[in-house]
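Enquirer: Sequence plus predicted model, see below.
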Amino acid sequence: NICAMSGDLIAADDSLIVRSYDDKCSYILQVNGEKKINKSRVSLKEIIGQPYGAVFELNNRKFVRVSNTEQAAIELYDADDNKGGESTEVAVNLDSGVRGNNHTFVDTNTAQKLTNEDIKNLKESGTSATDIIKSLIQNSDTFAAKTDYAQAKWIKKKENKYRRRYKVLRSNPMSICEASFDKNKEKICNLRFDSLAQIISQSGVHSGTRVLVMDSMTGLLVGSLAYRMRGQGTILALYGGQQPHLEMVNSFNLSAEEINIIQPVPSTELGPAARDVCANGFSYASADDTDAITNSFPTTTYASQRGSATQSSSSTDASSNEANAAIPSVGHKRTHDGITTTTPAVEETRMEVTSAGDAGQAVSFGNDTKKPRSAPKGGNRTGKTDAERTLIHSYLRQGVDRLIIATKYRPLPILKQALYVLQPSSSFVLFHEFLEPLVDCYLYLQANNLALRLVLSDTWMREFQTLPGRVRPDMFMSTSGGFLLSGIYIGMVPCAYPFGASAEAAEHA
């Protein structure tokens, strides 16, 4: 309903979803300058100030908004059968003579009197798509000999070719997940929007919760959690490797207050915190201490800076191939056959305050700044200062009440460490695009009596087109949207974990 959304207007620099009206392609775009849509550069300045949910027609590389009356007719037409997709505008102007039955129809590819040059001239002259289709119908020798169904199918095909309509949608977890899945589902670990909804629902995340999340989807899951929590609570975004990859967080149009609850945590900090919790228990900070820690985090624009990698020697062991399949750890010291070595260390992404701002200030994640920086004084080889490490350690020592792991790596090594900082009676959800890694986690939790209500599930989903008198299923859909393992942690993990080792080495302990 366009009138209902008249107050939700598109602003400059907004991130939004542009979806073709046939739902075949979607684009995650930011409203600035020209963007590439359907192999052509399109200006987006015409949609600024227009309401979300409006329909636009692409004409001469510009978006022209379809009127509310015409859009209502289109939506009503799509909900009705109306000969299976024939355009209302074109159908009104069709001759109401006797329809053919395809008996005398012979496709010789010579029935169209208009040449390619004539059609090109019509398009360059600014002729509307409706008039072009009418001209094609009038100059076709075989159109009248087709059945009603064949005529409707022909018109629909020409509409898709000459009338390109797009609907502008607001960015939210569902629309972003759908667009990402359509474009490159491997990048988000084959996560469908229904699986994303189950992750958020089964984990019980809400405003005020403290969540430890491992996200290998360039920030899709972290952004969805921040979108749901609305600036209340804490999201500890665990990452392995050189730096966090949370670029997709920018697509959610989050305010500075909402994005400030996201704190990237290198995986190397999880082991020491787990060791301290195991030895001394959780550190229940007072309200003043919690506020002090929270206020120490950046409150404005976050900028990721890529550091230069420092090369160092590392040990080689028989299990290196399997360790590479697990979550990468950086900067850990580990002992093998009496020799202590250090894994190659690189600078971790550091959040920095660029200026004092308010909730309306732009916020960004990703490698926006290419200038390398040296390690800060008083820091370690990962680029984290002692103060930053203390803040992260304090948060982990307080424990978390939700655990979500959605990674392309083997989740079991990180699960073993993360359970130490998970409060008893807390929910956890693990997602993986393959079943076998979650089976390992299921057997580990079950064998050690660490969880209740363990459920390993796979959701099967299919879209149906409902028409009067019949239902048509979509025959081309993903067979699986990934697998989920959920349960409730009961807080009885034994303190016998080799915390000094990396997550990969601990898997073989």
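Expert: Looks like it came in fine. Numbering: from 1, shown residues only.

Enquirer: going forward, measure contacts between C-alpha atoms and count neighbours the same way
Expert: OK.

Enquirer: Could you list which residues are in contact with residue 110?
Expert: Not one residue lies near residue 110 by C-alpha atoms under 8 Å, 6 or more residues apart in numbering.

Enquirer: could you pull out the strands for the stretch 351-500 of the chain?
Expert: In the stretch 351-500 of the chain, the strands defined using DSSP state E, counting those that start in this stretch lie at 400-406, 422-432, 451-458, 464-467, 470-473, 483-489.

Enquirer: Next, report how far the fifth one is displaced from the centre of its chain.
Expert: Okay, so that is strand 470-473. Taking the mean C-alpha point of strand 470-473 and that of its whole chain, the gap between them comes to 29 Å (C-alpha atoms, centre = their mean, to the nearest Å).

Enquirer: Counting by contacts, list what it packs against.
Expert: Using 3 or more C-alpha pairs under 8 Å, 6 or more residues apart in numbering; DSSP states H and E as the contact criterion, the elements in contact with strand 470-473 are strand 464-467.

Enquirer: elements contacting the strand it packs on?
Expert: Packed on strand 464-467, when contacts are counted by 3+ C-alpha pairs under 8 Å, 6+ apart, are strand 470-473.

Enquirer: Excluding its own residues, what touches the strand it packs on? List them.
Expert: With C-alpha under 8 Å, 6+ apart as the contact definition, strand 470-473 has outside contacts at 462, 463, 464, 465, 466.

Enquirer: For the protein, identify the residue most remote from the centre.
Expert: Centroid-distance maximum for the chain: residue 104 at 51.9 Å, with C-alpha atoms, centre = their mean.

Enquirer: and the closest residue in space to that residue that isn't next to it in sequence, what does it touch?
Expert: Once flanking residues are discounted, residue 104 sits nearest to residue 145: 6.9 Å by C-alpha to C-alpha, 6 or more residues apart in numbering. With contacts defined as C-alpha under 8 Å, 6+ apart, the neighbours of residue 145 are 99, 100, 101, 102, 103, 104, 105.

Enquirer: Which element, helix or strand, includes the fifth one?
Expert: The one in question is residue 103. Using DSSP states H and E, residue 103 sits in no helix or strand.

Enquirer: Quick one: residues contacting it.
Expert: With C-alpha under 8 Å, 6+ apart as the criterion, the residues that contact residue 103 are residue 145.

Enquirer: just the strands in the stretch 1-150 of the chain please.
Expert: So, for the stretch 1-150 of the chain - with DSSP E, counting those that start in this stretch - the strands run 15-20, 26-30, 34-37, 40-43, 55-59, 62-65.

Enquirer: what ranges do the helices span in the stretch 251-400 of the chain?
Expert: Counting by DSSP state H, counting those that start in this stretch, one finds helices in the stretch 251-400 of the chain at the ranges 256-259, 270-280, 287-296, 320-325, 386-398.

Enquirer: Okay, one more to line up with it:
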Amino acid sequence: MAEGKDDDSLYKINEGDHVMLKRGDVYKAVQIQSKKKVVFEKQWFFLDNAVGHLYSTAFEIVSGGQLQPVKPKDVPSALSDTKEAGTDNRNIMDDGKSQKLTRDDIETLKEQGLKGQEIIQQLIDNSSTFRDKTEYAQDKYIKKKKKKYENTVTILKPTCRIMALMYHGREPGKICYLRFDTLAQMLTLANIHAGSKVLVFETCAGLVLGAIMERMGGYGSVIQMYPGGGPVRAGVDNFGFPAHFHDTLHDFPICHVNALLAGTLETSLKDPEAPHPDVAAKEEPKMEQHDTPEDAENMETNDNGEQRTDDERERGKHAKAELKKVKQEEKRKKLAAAAAQLKDMNADGLVIASRFHPCSVLMCLLRFLSPSRPFVVYSQYKEPLIECFTKLKEQGGTVNLRLTDTWLRHYQVLPNRTHPKLLMSGGGGYLLSGITVSTESSGRTNSEEPVPKKQKLAES
């Protein structure tokens, strides 16, 4: 979304918006782009016609891959109002001969332009056993056929809950198997709110970082501590935050934390990670063994295929040097801004959710928190958090340490059919949370044992 939009446009789908496509329990994050083909659940279509409609609108995929909004009155109720039903299914034999329509017949119906619900009605009318099934079995049959033949898609506004459901359903390994209810507890335990300064260390494709930015609403500051060559923010991009949200986001390489604490971090260089200019000057590009003088000469040509002059070569080198200088200056400014945020040692919260062992990271980043500030650490396994728990107890400086295990179960709530669903997540990971105190109060820590406390949550 861009800044400066009126209130009505915030609820409407606009060109360039990041949206979530939903069909059943399957989600996909895409961006609204003109004449761009989108493939979702083995169907392709264009999102051009969705611009201007409200979010949460259901669309039907018509011929040519175009979207047509589905009105509530267009949804027939005949499929669910079947009155004829059997008492049991004991006499129904699944021999594959009950359906009179063949695959070719169904393809012919599709070519004739019949909608998904009309095809389902044809399947019901041509089934010799549908009327003998129980009411529950009929509903199950209709639901199964809807999933296969209905060609509707719903466009939703991205939220951290929907994003967590999408990642956990499709690629849970990318987010360290972080479940949406565990993510919600992390935001609560870390006291994430607008106007706060939060430290984040995560390797969950940017999901945790995006959830924190969404909760803060563009007010305050977020410092992302990242390993490797640069921060990973694929999940943040899918949220589609306004530009001013990104102004509050800073990033700092965790490999420079010790230098920052020791006061030896140099932010005046063009690039702290780049070699010294004298060393760089000695390093000249070498020609590969298979390169010939003719190949090197051909590389020195301009756009017209003519050999470049000395002036053109000099201008090209100068342009590359200027571009590199600008990038290094931008990187230096970002590093200096993040270092200035960290030097005050007054962060309001710390969130860690990583595939790396969290103990050393936690002990290092706790120094940047002010007293009486919360922190939370997520891990898919409890053993690393038990080690962190023990280490914090030995070191002191923290109170209210809790190691919890969240248990969530979905329930089907229907008339005379309320029961837990058979398929459920085996575990939502573990959380270690606590509150920092001053050095003088470090001796007043409690003596809890690192035993995960089971928390039961139920969702209809």
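Expert: Nice, I can see it. As the structure is a computational prediction, the values presented were derived from the model and not from experiment.

Enquirer: ranges for the helices of the second structure?
Expert: Ranges of helices within the second structure are 103-111, 116-125, 135-149, 160-170, 180-189, 207-216, 234-239, 243-247, 257-262, 277-282, 293-299, 310-343, 358-365, 382-395, based on DSSP state H.

Enquirer: Find the residue at the geometric middle of the first structure.
Expert: Central residue of the first structure (C-alpha atoms, centre = their mean): residue 220, at 3.4 Å.

Enquirer: correct me, but that one touches residue 249?
Expert: Yes - at 6.5 Å, residue 220 of the first structure and residue 249 qualify as touching, with contact defined as C-alpha atoms under 8 Å.

Enquirer: what's the counterpart of the residue nearest to residue 104 of the first structure in the second structure?
Expert: Residue correspondence to the second structure (TM-score structural alignment): residue 145 of the first structure is matched to residue 132.

Enquirer: Ok, residue 448 of the first structure next?
Expert: Using TM-score structural alignment, the partner of residue 448 of the first structure in the second structure is residue 395.

Enquirer: now that match: how far from residue 437 of the second structure?
Expert: Remark: distance between residue 395 of the second structure and residue 437 of the second structure (C-alpha to C-alpha, to the nearest Å) = 12 Å.

Enquirer: between these two, which one's more packed in?
Expert: When neighbours are counted by other C-alpha atoms under 10 Å, residue 437 comes out ahead of the other of residue 395 of the second structure and residue 437, with 21 against 11.

Enquirer: The more buried one: what's it in contact with?
Expert: Remark: with contacts taken as C-alpha under 8 Å, 6+ apart, residue 437 of the second structure is in contact with 371, 372, 373, 397, 398, 399.

Enquirer: hmm, back to that, CSV please, covering the helices of the second structure and showing distance to residue 40 of the second structure.
Expert: Shown next, in CSV, are the helices of the second structure (distance: least, C-alpha to C-alpha, whole Å):
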stretch, distance to residue 40 of the second structure
helix 103-111, 19
helix 116-125, 17
helix 135-149, 13
helix 160-170, 13
helix 180-189, 23
helix 207-216, 21
helix 234-239, 16
helix 243-247, 28
helix 257-262, 43
helix 277-282, 49
helix 293-299, 43
helix 310-343, 37
helix 358-365, 37
helix 382-395, 37
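
Enquirer: Pick the most buried one from the ones you listed.
Expert: Burial of the helices of the second structure is given as mean neighbour count (mean count of other C-alpha atoms under 10 Å); helix 207-216 ranks first at a mean of 24.

Enquirer: with the first structure superposed, average distance for that helix?
Expert: Here helix 207-216 of the second structure, set against the first structure after superposition, deviates by a mean of 1.3 Å using mean C-alpha distance after the TM-score superposition for the first structure.

Enquirer: Just the angle for that helix relative to helix 180-189, thanks.
Expert: Here the directions of helix 207-216 of the second structure and helix 180-189 differ by 50 degrees (axes from the mean of the first three to the mean of the last three C-alpha atoms, to 10 degrees).

Enquirer: Name the nearest residue to the aligned partner of residue 382 of the second structure in the first structure, ignoring sequence neighbours.
Expert: The equivalent of residue 382 of the second structure in the first structure is residue 435 (alignment by TM-score structural alignment). Leaving aside its chain neighbours, residue 435 of the first structure sits nearest to residue 483 (6.1 Å; criterion: C-alpha to C-alpha, 6+ apart).

Enquirer: what do we get in the second structure for that neighbour?
Expert: In the superposition onto the second structure, residue 483 of the first structure corresponds to residue 430 when matched by TM-score structural alignment.

Enquirer: same check, this time on residue 322 of the first structure
Expert: Using TM-score structural alignment, residue 322 of the first structure has no partner in the second structure.

Enquirer: For residue 322 of the first structure, give me its contacts.
Expert: No residues are in contact with residue 322 of the first structure under the rule C-alpha under 8 Å, 6+ apart.

Enquirer: my guess is residue 99 of the first structure meets residue 150, correct?
Expert: No - taking contacts as C-alpha under 8 Å, residue 99 of the first structure lies outside contact range of residue 150: 10.3 Å.

Enquirer: Can you give me the distance of the counterpart of residue 418 of the second structure in the first structure to residue 87 of the first structure?
Expert: In the first structure, the position corresponding to residue 418 of the second structure is occupied by residue 471, as judged by TM-score structural alignment. Residue 471 of the first structure sits 21 Å away from residue 87 of the first structure when distances are taken as C-alpha to C-alpha.

Enquirer: Please apply the same query to residue 270 of the first structure.
Expert: 59 Å.

Enquirer: what's the answer for residue 23 of the first structure, then?
Expert: Residue 23 of the first structure is 17 Å from residue 87 of the first structure, where distance means C-alpha to C-alpha.

Enquirer: the more surrounded of the two?
Expert: Taking other C-alpha under 10 Å, residue 23 of the first structure and residue 87 do not tie; residue 87 has more neighbours (18 against 11).

Enquirer: Name all residues that make contact with the more buried one.
Expert: 152, 155, 156, 159.
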